[in-house]
Structures are given as structure tokens and as C-alpha cells.
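Asks: Quick one: sequence plus predicted model below, questions after.
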Amino acid sequence: MSEHATDAGIDTTQLTELAHASSAVLGQRYASSLLGVFGTPQRVLVRGAGCHVWDADGNQYLDLLGGIAVNTLGHGHPLLTSVITSQLATLGHVSNFFTSPTQIALAEKLLEISNAPAGSKVFFANSGTEANEAALKLTRRNAGTPQAPRTKVIALEHAFHGRTLGALSLTYKEKYRAPFAPLPDNVVWIPAGDEAALRAAVDETVSAVFIEPIQGEAGVRLLSQDYLRAAREITRDAGALLVFDEVQTGMGRTGSFFASAPVIPDVMTLAKGLGGGFPIGAMIVFGEENTTWLTPGDHGTTFGGNPVACAAGLAVIHVIENQQLLTHVQDTGAWLREQLAGVPGVAAVRGAGLLNAFELDSASAPALVAAALDAGFIINATDERTIRLAPPLVITTAQLETFIAALPQLIAGL
């Protein structure tokens, strides 16, 4: 945006110029002005509507990734847009010295839909990694005694909990962690879904166990309800905290508000789909307040829980509930997995609701991502053989059919 402002408004010369530039020109200007932590952008996107987006050259794409499980209601949803605009025009930011009706209402709504017991509380942040940072910080409160300290945190192999230093210490992939060592060194990883390994690892020296009910970055690897129930029992018996990271799986993504339901942990973290595209994260602490909780002065955030973000969260939940999206997600996801299983070149399909993955027999997943993009579909590779799909929850089978119809030829052409 131009630096030149007048009484009549803001000079939009620079934005107008950029809006009419080609993808090639915009790519060059991106490379010269932004830190390249994400590499080269695949496209320059300029507009979205529903489950479609358009790039700077006018090409249309069916968004089957949803901003990595963020765009719950798709792009430009009228209610979400209206609620955000109205709230911003009324009260946009107040800092953490104050609260607002939207912050209180969203906290109460999250406690309601998570079936939180009396005394449970919510902390708002701005992202998933910040929510996990808050949760990790909280687990330090469960430190045991000088005579019997709790020094370890258990995480699962192939886990992904974020990229900031604390959350990164929980993330399994060595290539993410190694360049930034030393990290907090009290994390022990155990095989995901292995109840025996969990029982062997959790003892009186463990402060907390972090679990993603579905490991999205690992290729949509589901953990069974039996395993989650066992984790609840094991941690409770050992006096360790159980933390469910529902950053990717929460807010209806799997066909229920939370993939871990009905198992109730000590702590749950949320983000991504909660704001429908507006940045927000949350940590829910379940049960009556105790000595492991964060108290005044222990933690903070300037933007967390701001009125606009909380209004967005309320709008997302309202649409999910009033348009019966949970049932839609269950039915549409089941249909999608059945269709994918019949595509030549697909070796395996797994998922829940509209968080799904399929493995390729032999073709390269990154190559398929590139071919699909050229054909007008946005998908994601989690490794060399696995494709992840996390479209908006409002997507229809008719829209998904266009991808299913194109997929055999896309795979065969690799």
C-alpha cells in the first residue's frame, strides 16, 4: 500500500499496479521483498469465492487444501465477511488489559462444544504454534517436587506441533529441529499408536504427553479411540497431563467438532479452522483450577483474543451448527475416500471427514501436486508418495467429482 495518504483516503497506486501485474512480475517482486522461508510461491492468488481461487493470470483452481485446513467455510463466505467487517467497524483491538463480549462469548462456546466440565477455562492466542507454546509452558507447572521432579515430556514419532522453539522441541522431524539446536531437551518420542510403548514411557518422571489425534503433517495418520482412551487412563494414573493438539483436526474437520471426542484431555489446543481464515488460536484447560494452571503474570499475548478474531470464531461455529456441516463432512468425506480407493495408481486411502490422504503406487507425490495445479486443483504432498486433501467443509461432491475424474489421467501422465 502506498505511503501517500490524503484526507479523502489512501493512495492505492501501488496496489492498483500490483493488481494488474502478471504472475511472473509479482513473483520477481516477491523474491526481492520477502524473506524466502517458504521458497518460491506456487502461484500468486488474487481472489477467492467458495471453494475456488484465481491467480494473477486469471486461472481458476479448486481449493482442495483449504489453506492447510484453515478455510473452514471456503473463501469470501458472506456471514464470516459480514461479521468480521461489522466487528472491526465497532471495536477492533483492546489489548489484554481489557476483554470484550465476543471474547467471552467464544470462550463460553468452546467450553460448550467441547463438553468441558465445570471450572474449565480458555486462553486465546494467534496461531496453533502459539497455542502449543502456551500448553508446553503450562506443563512446566506440573513439575513434581524437588525430591521427585517431573522432567520429561512425551511426544509421538512423526508428530508436528509447530516451528517456534518450544513447539519445535515437540516436533519429530529431525531436519526441522537440527538447525536450531539446542532446543529444550526433555522431550522423548515414542511410536505413535503403540499403547504398550505409552504405558512403558509414562511414569512419575513425566510432566505431560502431547498427542495429535490424527497426525496431519505425517500423512493423515489416525490414532484409534482405544489409544486415546488408554492415553487418558495412563496419564491420569501417573499424574501426567494429557494434551491433545487439535490445531489441524478441530472445528469440524473430521466430522465432529474435535477428533478426540468423547475423550477429554487436561489440555486441548486449537487454531487453523477456528477463525475460518482469520488468525486465532486457543488453549482449553479442562477441569477445576489447580496448581498446574497458568496464573496472572505467567503468560501473555497482545493480539490474542481480540474482538475481530473472536467474532470470526463465533461465525464459524454458527455456520457449522446451523448448516449441519458436521453431517455433511462425514458423508462427503466417506464418499471421497470410496472414490479415491477406486482410482488406478492409488495404493491406499485413509482419513476422517474432510481430512484425507492417499498414497501413490509409484508416482511422485510432489510431481502430482505440480500436475494437478496446472490442471486447476490445489493439493498437497506430505512426503514422496502421499497426497493430503483438506478442502473447505462446504465443498460438494459435484466439485470433488471434477478432481476424481481428472486424477487417473494426472497420475498416468507422471
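Replies: Right, received. Where do you want to start?

Asks: can we go C-alpha only for contacts and neighbour counts from here?
Replies: Noted.

Asks: list the buried ones in stretch 352-362?
Replies: 352-360 (16 or more other Cα atoms under 10 Å).

Asks: With adjacent residues omitted, what lies nearest to P265?
Replies: L242 (5.3 Å; Cα to Cα, 6 or more residues apart in numbering).

Asks: Likewise for N96?
Replies: With sequence-adjacent residues excluded and distances taken as Cα to Cα, 6+ apart, N96 is closest to T302, at 5.9 Å.

Asks: dropping in the other structure now:
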Amino acid sequence: MENVKERTEELLHEANSSILFVANRPQIVMEHGEGMYVWDTEGKKYLDFIGGWAVTALGHSPKVIADALVQQAGKLINVSPAFYNKPMIEFAQLLTGLSGLERVFFGSTGAEANESAIKLARKYGSVCKGGAYEVITANRSFHGRTLAMMAATGKPQWEQKFTPQMPGFVKVPFNDIEAVRSAITPKTCAVMLELIQGEGGVHEVSLDYVKELRSLCDEQGVLLIFDEIQTGLGRTGRMFAFEHYGVTPDVLTLAKGIGGGFPLSAMLAKEAFNLFEPGDQGGTYTGQPLGMAVGLAVVGELIERKLPAQAAKQGAYLQTKLREVQAKYGLSGIRGKGLLLAFDLPEPRGEELVAACLEAGLLINSSSPQTIRLMPALVVTDEEIDRMMSILCAVMDQLILK
């Protein structure tokens, strides 16, 4: 055991001296995972209710992904985006059939998918709206960490980062249709919206707002973009969050759960907005066979195992368990859909709670000082939810009731 601990200390020293600092990471090294659990290099086991930030939809190291990688790697890994490949065509057919949007562009990250959506919106503005280029986004939104997506994001603390920011993004209050109406000008080419603001604290749009927004965009000839990077592919209890509202966007972005942990994303659009010309959009790893095979395997598994419905069921069970202890710990604002859930603490002690849960073998996320966010794999069981609640309550007994 002493050798294991020494090796971990060596790894941490190497990490802290060679990896560019971008986050306050705990001083542990994760080594392997299975299902809902991960283990560090010292053998400590953690129940994972972060899920790689809503990424590991099928749990850790699922066989279906390992098999897809092995099989495709033995055939063709990368042939350049200048050519079609079989898994690319098959995956495109699957996603367009599921979503009702006829065209798809593949990428590797959520920010890349959102960049693609903004480029398409500005292409539409150039071709169809006299050079319109502005995109309306919401306060408290999160769309990625590229320069353009940081400008699109509605985090006030980002407004002065990496200035000058890319122009062309107009922020309005979330869930306020009149604010959108007032913000639309002849320069507006699109409205970009998260149906549930995940990073913003799991806040959901209202049904009336979405329906009115769809009508307003149609009336003004403005594209409606849904950023479903976090909510897409079963997370909210439906294959896509927009299905809860009965409103289809013009452009849809997907990532996170689409690859079950493999870096993969997609931007889908209606046929009417199939406007790119050669050279407008691309990327070395767009549609590469290895990623396409993984995407096919993951989405196929979501369908075969009916995991969107499973997420709805398990999310309801988790909310019930949280409400059972709500009064005892002073919790409030239990909210979300499916397995994208959050609640608020009585005091801004989220960071302390996360650290104490980590020590107790539970991974959770604090999206703000007072908010705890839960994003477990869609395969989570009642027993695993009960185990999570047991650890969480034991920690809150010490931290909140102390």
C-alpha cells in the first residue's frame, strides 16, 4: 500500500509540474471505472453522480463502446474528411431520422458544434437577410469556451475575459419573450437557447415561452437554435429536450452524451438551411470513422434499452428521495428533468459539500455556491440512488446540521 501511495504522489507531482493549470483539481488520480463507479490509483471507490458533466450516459467503460472502438479500429480509423465513410453515413441517417432535421455536421466538442451553428446562422444572415449577423442569447447561458462561445455565453464574469470579445451577441433575460422581441433588429440572424440551462443552475424554459419564441422567429425570419449539448440524447427523459415542448428548432447542437465519453458532437439543421459552400466549414476530425462507430453504438444502445424513458423514471425517483429530506436539511428549489437535476442549499456552501462528499466517496457538482447539480449515467439504478442519498445525507448531517 505504501508503494501505491508513493506512486500516486509521484503522479501528482508530475501532473502539477507539467499540466497547464486551468482548474483546481483534487489531489487524486482516477485510474479506472465501471458502471456508476470510478476508482483512483490508491483503490478508493467513488459513486459518480457527475457523469463527466452529463457525458458518460452509459456509465463508465461500457462494453458496447469498447467493442465499437475495437471493431472499427480494425477496419478504418481515419480517412480524412474529404471522403465519405460508411459509419458516417449510417450515423447521419440515424440522427436525422430521430430528430426530424435533415442535415448533420459532425465535430468533436460541444463548443465546435455551437460554433458550427453560429457560422450557419451568419451564413443564413449573409445570404438571406442582407448581412444580418447578430445572435440573441440568454443571461446565465453557457455555450462553450472558444472565444466566440465565451462571447455568446451569458456569464457576467466572462465579459472582461480575453477582450476584446467577438462582437455580434446580444444577451436578454431568460424566459422573457418581450425581451427577445425588443432585441430583434434587422441585424438579427438567430436566437440561440438552452432549453434547460445546465451550467447556469438547471433552470428550465417555460412551455409558453418556447412556443412564442418559435412563432416570433418564424415571423421575423430568424433562425431558432437549440443548444442541447447537455440535454440531448435521453438526458431529460426524452431523446431530445425539445420533444417536451412540441417545438422543433431550425438548428440543433448535440455533444456530451452522444459519444458516451468519446469526444463527439453534431450540429443538425433543416434542409432549408443547407447553405454552406466548400471551404465554409470543416475540420480534420469531422465525421472520422472511429467516432462515428462509437456514436452509432451509443445512440443504438439508448434506443434499444429505452434509456430516455429510464432517465425519466430514475429522475422522478431521485427527486422523490430529495424531497423526503428537503425539510430536514433546508433544501429548496429541487428541479430539472430526467437525470439533469439540481437543488439549492440553505447557505452558499456548495464547494464544502462537494469536497466532503468526495472524501466520503461520492462525486457531485456545485454549479454555483448554493446549488448542487446531479447528472448520473442514464443507467443508474434505485440502489445506486439510495446509496448516493445515504452518503449525501451523512455528509449533510455533519456539514449542515452540525
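Replies: That came through, no problem. Fair warning: this is a prediction, and the values are worked out from it, not measured in the lab.

Asks: re the thing from before, of the buried residues of stretch 352-362 of structure 1, just say which sits nearest to A271 of structure 1.
Replies: L355 (15.2 Å; Cα to Cα).

Asks: What distance do you get for that closest one to E17 of structure 1?
Replies: Separation of L355 of structure 1 from E17 of structure 1 (Cα to Cα, to the nearest Å) stands at 38 Å.

Asks: Show me what the helix or strand A347 of structure 1 falls within is packed up against.
Replies: Counting by DSSP states H and E, the element that carries A347 of structure 1 is strand 346-352. With contacts taken as 3 or more Cα pairs under 8 Å, 6 or more residues apart in numbering; DSSP states H and E, strand 346-352 of structure 1 sits against strand 221-222, helix 325-341, strand 355-360.

Asks: buried residues in that strand?
Replies: Neighbour count says strand 346-352 of structure 1 has 346-347, 349-352 buried, by 16+ other Cα under 10 Å.

Asks: Kindly report the same for stretch 377-397 of structure 1.
Replies: In stretch 377-397 of structure 1, counting by 16+ other Cα under 10 Å, buried: 377-382, 385-395.

Asks: Same question for stretch 118-134 of structure 2.
Replies: 118-125, 129, 131-134.

Asks: As a markdown table, the residues you listed with distance to V22 of structure 2 would be great.
Replies: Formatted as a markdown table, those follow (distance: Cα to Cα, whole Å):
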| residue | distance to V22 of structure 2 |
| --- | --- |
| I118 | 26 |
| K119 | 27 |
| L120 | 30 |
| A121 | 31 |
| R122 | 31 |
| K123 | 33 |
| Y124 | 36 |
| G125 | 36 |
| K129 | 40 |
| G131 | 37 |
| A132 | 35 |
| Y133 | 32 |
| E134 | 30 |
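
Asks: okay, and stretch 216-226 of structure 1 goes to which residues in structure 2?
Replies: Aligned using TM-score structural alignment, stretch 216-226 of structure 1 spans residues 198-208 in structure 2.

Asks: residues in structure 1 aligned with stretch 305-320 of structure 2?
Replies: Going by TM-score structural alignment: stretch 305-320 of structure 2 matches residues 323-338.

Asks: could you show me where the strands are in the stretch 51-200 of structure 1, in order?
Replies: Along the stretch 51-200 of structure 1, the stretches classed as strands by DSSP state E, counting those that start in this stretch are 52-55, 60-63, 121-125, 152-156, 187-190.

Asks: compared with structure 2, how much does the last one deviate?
Replies: Spelled out, it's strand 187-190 of structure 1. Taken over the aligned residues, the distance from strand 187-190 of structure 1 to structure 2 averages 0.8 Å (mean Cα distance after the TM-score superposition for structure 1).

Asks: returning to that earlier point: run through who's touching the strand holding A347 of structure 1.
Replies: The contact list for strand 346-352 of structure 1, computed with Cα atoms under 8 Å, 6 or more residues apart in numbering, reads 220-222, 254-255, 330, 333-334, 337, 340-341, 356-361.

Asks: what does the residue nearest to N96 of structure 1 align to in structure 2?
Replies: So, by TM-score structural alignment, T302 of structure 1 is matched to T284.

Asks: cool, and D361 of structure 1?
Replies: Looks like D361 of structure 1 aligns to P346 there (TM-score structural alignment).

Asks: How about S33 of structure 1?
Replies: Using TM-score structural alignment, S33 of structure 1 pairs with S18 in structure 2.

Asks: That match: neighbour count?
Replies: Neighbourhood size, S18 of structure 2 [other Cα atoms under 10 Å]: 9.

Asks: And it, how close does it get to P26 of structure 2?
Replies: According to Cα to Cα, S18 of structure 2 stands 16 Å off from P26 of structure 2.

Asks: Ok, A183 of structure 2 next?
Replies: Distance of A183 of structure 2 to P26 of structure 2, computed by Cα to Cα: 43 Å.

Asks: Check V294 of structure 2 too.
Replies: Counting by Cα to Cα, the gap from V294 of structure 2 to P26 of structure 2 is 30 Å.

Asks: Surely L18 of structure 1 is in a strand?
Replies: No - checked against DSSP: H, G, I helix; E, B strand; the rest coil, L18 of structure 1 lies outside a strand; its state is helix.

Asks: could you measure M239 of structure 2 against K313 of structure 2, distance?
Replies: The gap separating M239 of structure 2 from K313 of structure 2 is 14 Å, by Cα to Cα.

Asks: Comparing the two, which residue is more hemmed in?
Replies: M239 (22 against 15).

Asks: who touches the more buried one in this structure?
Replies: M239 of structure 2 touches 232-233, 308, counting by Cα under 8 Å, 6+ apart.

Asks: In which helix or strand does it reside?
Replies: Here M239 of structure 2 is assigned to no helix or strand, by DSSP H and E.

Asks: Tell me the counterpart of it in structure 1.
Replies: Aligned partner of M239 of structure 2 by TM-score structural alignment: F257.

Asks: and the residue nearest to P265 of structure 1, which of the three is it?
Replies: strand.

Asks: Tell me the residue in structure 2 aligned with it.
Replies: So L242 of structure 1 corresponds to L224, using TM-score structural alignment.
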